[in-house]
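*Asks:* Fold the following, please.
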Amino acid sequence: MDFGGGEEIRFERMGRAGLVTMARPQALNAITHRMINALSRALDAWEADPAVDLVLLKGEGRAFSAGGDIMAVYEGGKAGKPPVEFFADEYRLNARIPRFPKPYVSLIDGIVMGGGVGLSFHGSHRVLTENAQFAMPEVGIGFFPDVGGSHLLPKLRGSFGMYLALTGERIRYGDALWSGLATHAIKGADQEDIIRRLTDSGDVETVLQSHSVRPDAETSQSVFDAIARHFSKDTLAAVIASLEAEAASDEFASKTLAIIAQRSPTSLNVAFRQIRAGHSMSMDDCMRMEFRILVRMLGGHDFYEGIRAAIVDKDRRPKWRPAELGSVAAADVDPYFAPLGQRELAL
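*Replies:* Here you go, the predicted structure:
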């Protein structure tokens, strides 16, 4: 089936399912504008097709999807043409996925970050194998946890979503299942049988339940307790102060402070406010908020500097502006959340 994705994303009708395969393994299935638009058209068609009982999404190679194609974003921004429409279409798709009326099953076997999270974790069934690695590492490149991060992360147990947003740390399937990110955990070796049974029967609940496993969380209970204690604070300054108070005697607090110190101070402040705000907002309102932030980020410094340091020059030494967390005032953060007038995201 051809929905305009070319060789970047494949669409197949297999029995009762619409099967989507992200097919850029050499780029870790980084999301392109073409892939976004093709998947949107496929969902339109399959929603109306009574022969399709479910959508099944997977990645080719060792990654599910490592995120958006940030080099394209970097090059466009540096040329004075930031790809605002790419993000607008991506965010519209993110907002549409939770409303999709049929089971939307993501089989995640490998890295899933950024844009890959947006295509998978808003669906009804998030199925992770032991090879899965989840992260929202955007604050490390001067960005923010977008693609619906403000709707997804506040729902996680024990302030775990705020911890992931501010550190960008990777987690695996045990922690994902414990926190509520994953709906099911399976063995990677069972994927082909799961796909065969899903496409044959269309019975998502029965098939996934029969293959589900219950891995232990990779993180210890004492660390989960520490995350809940530190990252539930009402302000970013209070989070930092809480970690500092225990850093001399606690390895987790010391390590976490060191990680946060490497992140963009502006991004940390924006992400903290974003995650706090998203707790009480609908998915659509979260996406409108994120689009406001996105437009301001594309017109700023830290996002491009973060990509330069991580991807272009690879020196891993970004020069953030401002460089210190204490130099970011509330008045500096307010404009990121200000209405855009006629430029607001239309959903």
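*Asks:* Could you use CA atoms for every contact and neighbour count after this?
*Replies:* Fine.
*Asks:* Quick check: the closest residue to M283 other than its chain neighbours vs G174, distance?
*Replies:* Leaving aside its sequence neighbours, M283 sits nearest to H151 (CA to CA, 6 or more residues apart in numbering; 5.8 Å). According to CA to CA, to the nearest Å, H151 stands 21 Å off from G174.
*Asks:* Please provide the structure for the following sequence as well, for comparison with the first:
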Amino acid sequence: MALNHSSFDPVTFVLTGIPGMEESHVWISVPFCLMYAVALTGNSFLLFLIATDRSLHQPMCLLLALLSVADLMLSTATVPEMLAIFWFGSRKVSFDACIAQMFFTHFSFIAESTILLAMAFDRYVAICDPLRYLAVLTPATIGKVAVAAVLRGLGIMFPTIFLLKRLPYCGHSTMHHTYCEHMGIARLACADITANIWYGFTTTLLSSGLDAVLISLSYAVILRAVFRLPSKEARLKALRTCGSHLCVILMFYLPAFFSFLTHRFIHNIPSCIHILLANLYVIVPPMLNPIVYGVRTRQIWERVTHMFSKVGGTCR
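*Replies:* The predicted structure is shown next:
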């Protein structure tokens, strides 16, 4: 492998896809391609709907728009590269392109985690303190959430670039994964990567880990308030909504944290299981979010049904 002699950066990395399942790559690609198509269509439609309908410029809908942007970025940063490996055997990626993919993948994840925390707070205020909802969740507040998500992602990920750039790679180039991520790149270095391990561990705990704890606390308080509702029908409706939200949130955090922990502390998990789960959190939540949150958000569901009823009337 040719080397850049001034920095010891390899010219290219080689992504293997899912090791041990190479013969099934084409079949595995089918559900991932379909999920990516649904994610693109659903999130783009949701963004279009919210952008063009002023009646939807409300706190929860604006947060959903932010979530759709993060979903599109997260899935697009990873899935096209994954499909290129599965379909065309396009496994080589330049060092700088790999760093860029790593940056946008983790940046999108951090931004999405921040937005999910804001959405949990939105639901908490809406259910537990509804009289103050419009006073607390103003458009200016949603703007601050967007800025916070961007600045938080940039603040955490920029140091990672320099932590990886400083390492010599000495020709090690094969990465057993479908996309580039921080520890996958760091483990190819022929130097001490303790700083990378502890930086990744600390920032994950203080960002996404803290978000997951706060989201859990928010929904615990929400569920306590729901069980105090006098109407059984109202309780069931609120439980269905909270339950669907929690399922999507779990699908986002659990595979991500599993991938994070196995890279650092657990090394006896089969790599194919690890990589399959790592692929789930970059495509399943982006596919489910517009469906679950769109259907469960009354204003959006009403606009969608109204739009399709008008289309149906026109076709007649």
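*Asks:* What does the TM-score come to for these two?
*Replies:* Their TM-score after superposition, calculated using TM-score structural alignment, normalised by the length of the second structure, is reported as 0.29; 169 aligned residues with a CA RMSD of 7.0 Å.
*Asks:* follow-up on the earlier one: so the residue nearest to M283 of the first structure versus E290 of the first structure, what's the distance?
*Replies:* Distance from H151 of the first structure to E290 of the first structure, by CA to CA: 10 Å.
*Asks:* cool, K58 of the first structure as well?
*Replies:* Applying CA to CA to K58 of the first structure and E290 of the first structure gives a distance of 26 Å.
*Asks:* more crowded one of these two?
*Replies:* E290 (26 against 19; other CA atoms under 10 Å).
*Asks:* secondary structure element for the more buried one?
*Replies:* helix 283-298 (DSSP states H and E).
*Asks:* Next: V55 of the first structure.
*Replies:* strand 54-59.
*Asks:* can you check L66 of the second structure too?
*Replies:* helix 59-88.
*Asks:* try R13 of the first structure
*Replies:* Judged by DSSP H and E, R13 of the first structure forms part of strand 9-14.
*Asks:* Mind listing what's buried along that strand?
*Replies:* I9, R10, F11 (16 or more other CA atoms under 10 Å).
*Asks:* Could you do stretch 136-150 of the second structure as well?
*Replies:* By neighbour count on 16+ other CA under 10 Å, the buried set for stretch 136-150 of the second structure is V136, L137, P139, I142, V145, A146, A149, V150.
*Asks:* Repeat that for stretch 155-165 of the second structure.
*Replies:* I156, M157, T160, I161, L163, L164, K165.
*Asks:* And stretch 84-96 of the first structure, by the same measure?
*Replies:* In stretch 84-96 of the first structure, the ones that count as buried by 16+ other CA under 10 Å are V84, F86, F87, A88, D89, E90, Y91, R92, L93, N94, A95, R96.
*Asks:* moving C-terminal of the helix holding L66 of the second structure, what's the next helix or strand?
*Replies:* Next along from helix 59-88 of the second structure, by DSSP H and E: strand 92-94.
*Asks:* Against which helices or strands is the helix or strand just after that following strand packed?
*Replies:* Downstream of strand 92-94 of the second structure, the next assigned helix or strand under DSSP H and E is helix 95-128. If you count contacts as 3 or more CA pairs under 8 Å, 6 or more residues apart in numbering; DSSP states H and E, helix 95-128 of the second structure packs onto strand 12-15, helix 59-88, helix 139-165, helix 210-227.
*Asks:* Fine, thanks again, bye for now.
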